[in-house]
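**Student:** below: sequence and its predicted model.
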Amino acid sequence: MTGGGGAGGPASRVYVEVAGRVDERSFRQMQEDVERSADQAGERAGGALSGKFGAALSALPGLALATGAAVGAALIGAGKAALDIASQAQQGILDMQAQLGVTAETAAVLGDQAKEVFANNFGDSLAQANEMVIEVRKQMKGLKDDELGSVTSGVAALSDTFKTDLGETAQAANVLMEKFGLTSQEALDFVAKGLQDGLNNSGDFLGTISEYGVQFENGKVSASEFYSVLKTGQQAGALGTDKAADAFKEFTVRIQDGSKTTADSLKSIGIDSEALAKKMATGQVTTGEAFNLVIGKLREVKDQNQLMQAGTGLLGTQFEDLGKKGALALDTTKTKASDLDGATAKVNERYNTLGQLMQGAWRQVLLQLEPVGNLLLSLGNEAMPVVKAALTQLGPVVTQVITFLVNGFRQGREAAGQFAQQFGPQIERAVATVTPVVQAIGPLFKSVFTLIQTLWETVLKPVLTAVAPLVSGAVTTIGNVLNLVVRTVTGVVTAISSLLRGDLGGAVRAVEGIFGDMVTFAVRQFRNMASTLLGLIRNLAPDMAEAAGDILRGLIRGSVGDNFSSMSSQTGKINSRPHQA
C-alpha cells in the first residue's frame, strides 16, 4: 500500500513544499551540531579560566543556544507532523468519496474509523489505515459504518499475524456473515481459529471459505459444521481444505439429483434413497445430517471394491482424491460454536506489549495535532490564489525576457557578420601595419624584464633573506606574548580563588608569579629583538650600499648592458658575505 502525504489540490502542494524542505532528520542533525558546538565552546572557555565555576558560567550561552535550537526543531517537527496527519486525513476522505461513492458526511465518518485503526497501531501511516478501511468497506458491505474501525483492526491483526491478504481475509469474513448469519466478531473468530489450527497450510483456507460457503449454506450446514468438515479433512491428511469442501459440495449435488447411480450407491450401503429423499424434502433431515449418515455407513463397508464404488457414486472423484482415509474422516460434528469463540482475542494478545503501548500513545499525540495541521493547510489554501496569480503574471514577463535575449543574440550575430564583411580588409591592413612595431618593441620588453630579474637577484632576494630571521623572531615573540597573557589570566583566577578560600598566602604567591613572569618575559624579549635588529643592520647595510652604488654608476654612464654585468658581479659579493641572524 502506498503511504500518504498531501491532501490534493492547492493545499497538497503547500504541504509537499514544506515537507520537502523540513524533515525530522535534518532538524535532529542541526540540534546535535549546535549541542556539540556548545559543549566544545563550554569546555574551551572553562579550560581557559581554570575552574569549574568558570566552566559552568561560560557554558550558559551555549546551553541557551542548544536549548533554543532544540525547542525550535521540536516546534518545526511538530508543525510538519501536524501537516502530515491533517493532509492524510483529508486525502483519505477524498479517496473514500471517490472509491466508495459515498457522501462527504459518510466519508467523514469512515475517516474517523480509519483514525481508530491507526490509533490501534495498524498501518504504517494514517494514509494506509484509510486504505484498509476502504478495502474492508468494499468487501464487507453488511457492516455499519461505526463498526468499520473495530472490524478493520481485527482483519488487520489477522492479516499482519498470519501474513494473509487484507482484502481476502475481509472477503472470507463477509461470506461467513452473509451465508451463516455470523456477527462480524464471530466471523473473525472463525477465520482466526482456522489460521491458528493450520488450515491455511496450503494457502487455500480463505479461498475455500469464499468459494464453498454458499454450498454449505444450501446444505443447511452451520458455520461450526462447515469448520468441522474442513478441519477433519485436513487432519486426515488432505492437501488443503479445498478437497474436503469440494467433496461435500459434490455430495449435496448428487444426494438430490435422483439419479440411478445415487440410488444404487445408497442402496449398496444400506440406505433407502426414496425415504431419505422424502425426509430431506420435508426438512426432517438436513443435507449435513444426510452427509454424516452416508459417511457413517461408508465406514461400515468392509469390501474395498464396494466401498470405492459407493464412495465415488456419492462423493464423485473427490472420494478418490481424498483417499479412503481422508474421505471417511470427514465429519460435521467435531467442532462446536463455542470452540471458535475468542480466537481473535488471542491473536490480539501479541500486540499487548510496552512497545505497542508507546507507539499507540504517540499516534494519539499525532491525531491530536490534526487540528493544527488543518489550520496550516487552510492558511496554505488561502495563500495559493495569491501565489497562483503572481505566477500567472510572472509567466508572460519571463517569456518576454527570454524572447528579447534570443532575438538580441540573433541580431547581434547578424550584425557581427555584416561588420566582418565590411571592415575585414581594413582590420587586416591595420594588423599588418602594427606588426613591425610590435616586433620592434619586443627587444625593449626583453631588456626591461632582464633588468627586473637582475634587481631581484642582486637586491630584493638578499634583503628578504636577511629579513626572514627578523620575521621569524617577531612571530615567536607574538606567540610568547599570547602565552604570557594566558598565564597571566590563569594567575589572576588562581589569586581570586585563593582569596575566596581564605588562602591569602596563595593569593600573594599567585600575584608575585604574575609580575615575575612579566618582568622576565620583557627583559628576554627586548634582548632578543635588539640582538636580531643589530645583526640585520650590520649584515645588510654594506651589501645594499655597494649594490646601490653600482646601479647608480651604471645609470650615469647610460649603459644598461654594462650595468647588468656589474650587478651580476655584485651578486657573488653579497651572497659570499656571512650573514648573522
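**Tutor:** Received the coordinates, thanks.

**Student:** going forward, measure contacts and count neighbours with C-alpha atoms only.
**Tutor:** Noted.

**Student:** number of residues surrounding the residue nearest to Q256 when sequence neighbours are not counted?
**Tutor:** Nearest non-adjacent residue to Q256, counting by Cα to Cα, 6 or more residues apart in numbering: A277, 7.2 Å away. By other Cα atoms under 10 Å, the residues close to A277 number 17.

**Student:** so which strand or helix has A277?
**Tutor:** Here A277 sits within helix 273-282, counting by DSSP states H and E.

**Student:** and what of N201?
**Tutor:** Per DSSP H and E, there is no helix or strand for N201.

**Student:** could you pull out the strands for the chain?
**Tutor:** Ranges of strands in the chain, per DSSP state E: none exist.

**Student:** in it, which residue is closest to the centre?
**Tutor:** Geometric centre of the chain, nearest residue: R25, 8.2 Å, by Cα atoms, centre = their mean.

**Student:** distance check, it against D84.
**Tutor:** The gap separating R25 from D84 is 15 Å, by Cα to Cα, to the nearest Å.

**Student:** and for S153?
**Tutor:** For S153, the distance to D84 (Cα to Cα) stands at 22 Å.

**Student:** and those two? Which one has more around it.
**Tutor:** Using other Cα under 10 Å as the criterion, S153 and D84 rank with D84 on top: 29 against 26.

**Student:** isn't the more buried one right next to G373, touching?
**Tutor:** Yes - contact criterion Cα atoms under 8 Å: D84 and G373 qualify, at 7.2 Å.

**Student:** can you tell me which helices and strands the helix holding A277 packs against?
**Tutor:** Counting contacts by 3 or more Cα pairs under 8 Å, 6 or more residues apart in numbering; DSSP states H and E, helix 273-282 is packed against helix 260-268.

**Student:** what angle separates the helix it packs on from helix 273-282?
**Tutor:** 110 degrees (axes from the mean of the first three to the mean of the last three Cα atoms, to 10 degrees).

**Student:** who are the packing partners of helix 260-268?
**Tutor:** helix 273-282, helix 304-315.

**Student:** mind running it again at 6 Å?
**Tutor:** Using 3 or more Cα pairs under 6 Å, 6 or more residues apart in numbering; DSSP states H and E, the elements in contact with helix 260-268 are helix 304-315.

**Student:** presented hereafter is structure B, for comparison with structure A:
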Amino acid sequence: KKFQAQTGASKEELAAFKAEMDDLYANNFGESLGDLGDKMAYVKQVTGEVDPSNIRKLVENAITLEDTFGSDFSETVRGVNNLMQHFGITSEEAFDLFARGSQLGLDYTGELGDNVAEYSGNFAQAGYSAEEYFQLLVNGSHNGAYNLDKVNDAINEAKNRLGDGSIGESIDLFSSSTKNLYAQWERGEATMKDVIESIVSDINSCTDEQDALTMAAAAFGTMGEDANLAVVGSLTSVGNELDDVNGKMDELKQQRYDDVQSQLEGLGRQIQMDVITPIAETLLPLLKDVISFVSSNLPALLPIIALFGATLAGAFVINGISNTISSIQNIIGLVQGLPSLLPILEGIKGAVSSLFGLIMAHPVVAVITVVIGAIVALYTKCEWFRDAVNAVLQSIGDFFTQVFEGMVVWFSETLPNAFAQFKDSLVDGWNRMCESLGQKWNDFWAKVKQIMDTIIGFVRDNWQGLLLLLVNP
C-alpha cells in the first residue's frame, strides 16, 4: 500500500511489483519487505523505469554495493541513472563500472555515487566515455587527490576555462600539439577531452617545475594551484583497469553472498515466505471475521460472557463434568430473555436437555443447580458480589494477557535469538571441523614426507650396496 501511494501504480501493476519484492526478500536482499518497497519506489521515481523486473535488477545491484562497500543506496541509484542518461549505456554496464570502480577504491570517501550523479554529464559533454571517466577518477584518486570531488572539480574547471577563453589567452604556454588541438576544438574538429589530455601531457613532460606549475594554474585555475603536480599529471584517461568490466556486478554478487550465514538467512526467509506467510494469509480473514462479529455484537455478548464466566467458575469449584453441563444449561435458561437469540437457544437447550436428562435427574445435580442459580442471582442483583466476580474475571483476563505477551516475546525475540545462536554454533562447528581436518591432513602429509625422506636418504647413502645385491643376489 505504501509503494502504491509512493508511485501511483495501478492495482494491476501491483501484482507484478509484489512478486519481484517477495522474490528479492526470499533471496535475502533488503532489511524487510517494507525496506524493499521503499527502495523499489525510489528507483522507479528516480529512473522513470516502469518494468518491475528491471527495477528489481537495479535494486538488487544497488543493495549489493551497499552490503559490500557501505555505499549509499540512493546516491548509487542517482549515479547509475546519470551514467545511463549521459553516456547512453545500459544499467548493467553502469553497475559493472560501479562494481569495478569500488573494488579499485573509488568510494574511499563514500561519495562515488554522489560525484558521478553531479559530474558525469560534464565529462560526457567534454568527450569522455564512461570507461575513460572512471579511469580518470582512478588515476586521480590513486595519485594523492584528497577526494573524488577534487578530481571532478579539476576537470570541470579546465572545461570551464576552455569555454570562457582563459586557456586560449594562455595557449602559448603549451606545446604546438596542444595549440593545434585547441584550434581544432575551436573549429569543432576535436573535443575538450583531447585538449585537456594534451595539456596534462605537456605538464608531465615539462622538466622545469615552475613552468609546469604555471601551466597547471593556467589550465586548472585554483584547482591546479591547490593540487600537487602528481595529482594534476594523473588527470588523464590513460590506463587499462576498466577496459573489461563486463559481468563484474554478477561476479561481485556471487562472491559477496557465497557464505554460510547468507545462505542460512536466505533459508529462513524462504521458510517465512513459503510456509509462514501463506498460513497467516489464510488465517487473517478468519480473524477479521471473528473480530468483526465480536465488535458488532459486543453489547449482546457481554452479559453472556459475564454469566458464562461466573457460572463456569462455580462449576469448576464443584469440580465435576456433570456440574459443568448443568451450568451450561443454566446459562441457556438465563439468557432466554434475549429475544434475538431465542430460536437458537431453544434448540440448544432442547438438545442438551434430552442428552443429559438422566444426569440432571441426579439429586446432587439438582442441589448444584440451585447453588449455581443462587450465584447467578447474586451476580445479577448484588452489586458488591458482581464487583467481586468482575475482579476475578479481570484477573483471569490479565493472566491470559501476560501469557499472550509472553508468547509474542518468545516468537519475536527468544526463538529468533535461539535460531541465531544455533546458526552461529553451526558456523563455529564447521570452522572448527575444517581447522581440525586441515591440521590432521598436515600431520598426515608431514609423516608421509618424513617416511619418504627416510627412504630417499637410505637409498642415497647405501645405493652401492643395494646395487651389488641386485647384481649378485
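**Tutor:** Structure's in. What do you need? Since the model is a prediction, treat every value here as computed from it, not as a measurement.

**Student:** superposed, what's their TM-score?
**Tutor:** Laid over one another, the chains give 0.59 as their TM-score (TM-score structural alignment, normalised by the length of structure 2), with 305 aligned residues with a Cα RMSD of 3.0 Å.

**Student:** who touches the helix holding A277 of structure 1?
**Tutor:** For helix 273-282 of structure 1, the external contacting residues (Cα atoms under 6 Å, 6 or more residues apart in numbering) are A263, V285, T286.

**Student:** what's around the residue nearest to the second one when sequence neighbours are not counted, how many residues?
**Tutor:** Which is V285 of structure 1. Counting by Cα to Cα, 6+ apart, K279 is the residue found nearest to V285 of structure 1 once chain neighbours are left out, at 5.4 Å. Neighbour count for K279 of structure 1, taken as other Cα under 10 Å: 13.

**Student:** just tell me what K279 of structure 1 corresponds to in structure 2.
**Tutor:** Under the alignment by TM-score structural alignment, K279 of structure 1 pairs with Q184 in structure 2.

**Student:** how far away is that match from G165 of structure 2?
**Tutor:** Using Cα to Cα, we find Q184 of structure 2 at a distance of 14 Å from G165 of structure 2.

**Student:** try F444 of structure 2
**Tutor:** 76 Å.

**Student:** repeat that for Q103 of structure 2.
**Tutor:** For Q103 of structure 2, the distance to G165 of structure 2 equals 38 Å [Cα to Cα].

**Student:** those two: which has the busier surroundings?
**Tutor:** Set Q103 of structure 2 next to G165 and count neighbours by other Cα under 10 Å: Q103 wins out with 15 against 11.

**Student:** my read: A154 of structure 2 touches M223, true?
**Tutor:** Yes - in this structure A154 of structure 2 lies within contact range of M223 using Cα atoms under 6 Å: 5.4 Å.

**Student:** look at these two and report which has more neighbours.
**Tutor:** Taking neighbours as other Cα under 10 Å, A154 of structure 2 and M223 compare with A154 leading, 23 against 20.

**Student:** map that one across to structure 1 for me.
**Tutor:** Counting by TM-score structural alignment, A154 of structure 2 lines up with A247 in structure 1.

**Student:** again, but for E118 of structure 2
**Tutor:** Matched by TM-score structural alignment, E118 of structure 2 corresponds to E211 in structure 1.

**Student:** contacts only, for that match.
**Tutor:** E211 of structure 1 touches nothing, counting by Cα under 6 Å, 6+ apart.

**Student:** what residues in structure 1 pair up with the longest helix seen in structure 2?
**Tutor:** Counting residues, the longest helix found in structure 2 (DSSP state H) is helix 415-471. Mapped onto structure 1 using TM-score structural alignment, helix 415-471 of structure 2 covers no residues at all.

**Student:** what do we get in structure 1 for A217 of structure 2?
**Tutor:** Match for A217 of structure 2 (TM-score structural alignment): T312.

**Student:** what's the neighbour count on that match?
**Tutor:** 18.

**Student:** who's in contact with it?
**Tutor:** T312 of structure 1 makes contact with F319, according to Cα under 6 Å, 6+ apart.

**Student:** how close does it get to E116 of structure 1?
**Tutor:** T312 of structure 1 is 52 Å from E116 of structure 1, by Cα to Cα.

**Student:** likewise for E274 of structure 1?
**Tutor:** Using Cα to Cα, we find E274 of structure 1 at a distance of 57 Å from E116 of structure 1.

**Student:** of those two, who's got more company?
**Tutor:** Taking neighbours as other Cα under 10 Å, E274 of structure 1 and E116 compare with E116 leading, 21 against 12.

**Student:** look up how far Y42 of structure 2 lies from the equivalent of that one over in structure 2.
**Tutor:** E116 of structure 1 maps onto D23 in structure 2, with residues paired by TM-score structural alignment. As defined by Cα to Cα, D23 of structure 2 lies at a distance of 18 Å from Y42 of structure 2.

**Student:** could you do G165 of structure 2 as well?
**Tutor:** With distances taken as Cα to Cα, G165 of structure 2 is found 41 Å from Y42 of structure 2.

**Student:** now swap in M84 of structure 2 and tell me
**Tutor:** On the measure of Cα to Cα, M84 of structure 2 and Y42 of structure 2 end up 17 Å apart.

**Student:** chain center to the longest helix of structure 2: distance?
**Tutor:** For helix 415-471 of structure 2, the separation from the chain centroid amounts to 42 Å (computed by Cα atoms, centre = their mean, to the nearest Å).

**Student:** equivalent analysis for stretch 401-411 of structure 1, please.
**Tutor:** Its chain's C-alpha centre and that of stretch 401-411 of structure 1 lie 45 Å apart, by Cα atoms, centre = their mean.

**Student:** what's the burial count for the aligned partner of M40 of structure 2 in structure 1?
**Tutor:** Residue pairing (TM-score structural alignment): M40 of structure 2 is matched to V133 of structure 1. Applying other Cα under 10 Å, we find 25 residues neighbouring V133 of structure 1.

**Student:** again, but for F118 of structure 1
**Tutor:** With other Cα under 10 Å as criterion, F118 of structure 1 counts 25.

**Student:** for L340 of structure 1, grab the count of nearby residues.
**Tutor:** 21.

**Student:** equivalent analysis for L391 of structure 1, please.
**Tutor:** Neighbours of L391 of structure 1 (other Cα under 10 Å): 12.

**Student:** ok, now G408 of structure 1?
**Tutor:** G408 of structure 1: 12 surrounding residues under other Cα under 10 Å.

**Student:** S37 of structure 1 now?
**Tutor:** Here the number of neighbours of S37 of structure 1 (other Cα under 10 Å) works out to 16.
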